[in-house]
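A.B. asks: Quick one, fold the following:
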Amino acid sequence: MKFKSLFFFLFFGTLIVACKKEKTTEEYMINSWQTTYMKIEMPTYEKSDSLYVYEDKFENNPELIAQSTYNADGTFKAWFVNLKGEKISESSGNWSVENDSLFVDFFYNNRDIKVGYHIEKTEEGFTATSKFDWDNDGEFDDALLMKTKQIKIQ
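C.D. replies: You can find the predicted model right below:
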């Protein structure tokens, strides 16, 4: 009887130790990322009745690559890397997570930006989707889809 009890506790103890707790979205975001795909659909582009779609797959040695780092203190930095490998157009701001949503607040291109993204973790990084006024026409009807991969920053 004692052997069965010992085996029972060893078996379940091993299971508990072997189970790896999945990172929360907040823990997952504390890292460095590179955008690998972006698509923005703007149905009322600059107050017109025309749909404008911006799409970039960042293939074939693109002129600019977007990268960012999210810090544990709730701050982040974002920038572009040009063909020479130089960081340009750096901006910084604050970020937070609520459930599966990432909220960022930063100043870029003479504009205060406060936007929320629905985040889905992927094997490489994460996918983010949002509705926002990306074309600055006063309508929060522009849909963004962004895919990222995790990177190491030297």
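
A.B. asks: C-alpha from now on. contacts and neighbour counts both.
C.D. replies: Fine.

A.B. asks: F8: neighbouring residues, count only.
C.D. replies: 12 (other C-alpha atoms under 10 Å).

A.B. asks: quick one more, to check against the first:
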Amino acid sequence: MMKNLVLIFLTLFMLSCSTKKEEPLREEELIGKWTNLSLLVTMKRLEKEDSILHAKEGEWEKVLKIKPILSEFKDDGTFKAQYSNLDEEIIKEDEGKWFIRNDSLVIVIDGHETTYHFTVNNDRVMYKAHLDWDGEGHKNDYYDGVQIKVKE
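C.D. replies: The predicted structure follows:
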């Protein structure tokens, strides 16, 4: 009987140690201003080879021909993204709402919802999502991006 109790205890102990306990994502981790560091987008092509857009850290302006996007998440649930050309003139702004659902960031702009799985590591946030990057009507393009928190 004692052997069985020890075996059960050891089994339960090992299971509790091996189970990864994830902290719930907190909205306050995202509040503030962020700017892009890197980007990798793989666009699926039905009859051709996939198209890849890759801007490594330090190559954003060279590859994309714009300044890194400045995104701001406010504590009232609103969101703003500013796109600037290389002369730092604002060429586009997106505004909308944001919230966290499970392990994902949801951004709603003009009634369109986009969901990004994300992880925060100190002053960096990593996003992964399936999007319609190429505008062909299907969310079959894979987005992998990194932003860094702007020090104010």
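
A.B. asks: So after superposing, what's the score?
C.D. replies: Once superposed, chain against chain, the TM-score is 0.72 (TM-score structural alignment, normalised by the length of the second structure); 126 aligned residues with a C-alpha RMSD of 2.3 Å.

A.B. asks: What ranges does the second structure have for its strands?
C.D. replies: For the second structure, the strands defined by DSSP state E cover 32-43, 51-55, 70-73, 78-84, 90-101, 104-109, 112-121, 124-131, 141-149.

A.B. asks: relative to strand 141-149, how tilted is the second one?
C.D. replies: Using axes from the mean of the first three to the mean of the last three C-alpha atoms, to 10 degrees, the interaxial angle of strand 51-55 of the second structure with respect to strand 141-149 works out to 10 degrees.

A.B. asks: Okay, buried residues for strand 51-55 of the second structure please.
C.D. replies: H54, A55 (16 or more other C-alpha atoms under 10 Å).

A.B. asks: Name the residues that touch that strand?
C.D. replies: S38, L39, L40, V41, T42, M43, K44, R45, V63, L64 (C-alpha atoms under 8 Å, 6 or more residues apart in numbering).

A.B. asks: give me that answer again for 10 Å
C.D. replies: Identification of contacts with strand 51-55 of the second structure by C-alpha atoms under 10 Å, 6 or more residues apart in numbering yields 36-45, 60-64, 134, 141-145.

A.B. asks: ok, now which ones touch V6 of the second structure?
C.D. replies: L12.

A.B. asks: Let me have the strands of the second structure in CSV, extended by distance to M2 of the second structure.
C.D. replies: Shown next, in CSV, are the strands of the second structure (distance: least, C-alpha to C-alpha, whole Å):
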stretch, distance to M2 of the second structure
strand 32-43, 56
strand 51-55, 60
strand 70-73, 57
strand 78-84, 59
strand 90-101, 46
strand 104-109, 46
strand 112-121, 44
strand 124-131, 49
strand 141-149, 52
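
A.B. asks: Compare the ones you listed and give me the one nearest F9 of the second structure.
C.D. replies: Closest to F9 of the second structure of the strands of the second structure, according to C-alpha to C-alpha: strand 112-121, at 33.8 Å.

A.B. asks: how far apart are that closest one and its match in the first structure?
C.D. replies: Its aligned residues in the first structure lie a mean 1.1 Å from strand 112-121 of the second structure after superposition (mean C-alpha distance after the TM-score superposition for the first structure).

A.B. asks: What helices and strands are in contact with that strand?
C.D. replies: Counting contacts by 3 or more C-alpha pairs under 10 Å, 6 or more residues apart in numbering; DSSP states H and E, strand 112-121 of the second structure packs against strand 90-101, strand 104-109, strand 124-131, strand 141-149.

A.B. asks: start and end residues in the first structure for the shortest one, please.
C.D. replies: With the alignment judged by TM-score structural alignment, the segment of the first structure matched to strand 104-109 of the second structure spans residues 101-106.

A.B. asks: now for the strands of the second structure, which one comes closest to T11 of the second structure?
C.D. replies: strand 112-121 (31.0 Å).

A.B. asks: Can you name the residues in contact with the closest one?
C.D. replies: Counting by C-alpha under 10 Å, 6+ apart, 25-26, 29-30, 96-108, 125-132, 139, 143-148 sit against strand 112-121 of the second structure.

A.B. asks: and it, how far from the chain's centre?
C.D. replies: 4 Å (C-alpha atoms, centre = their mean, to the nearest Å).

A.B. asks: Great, nothing more from me.
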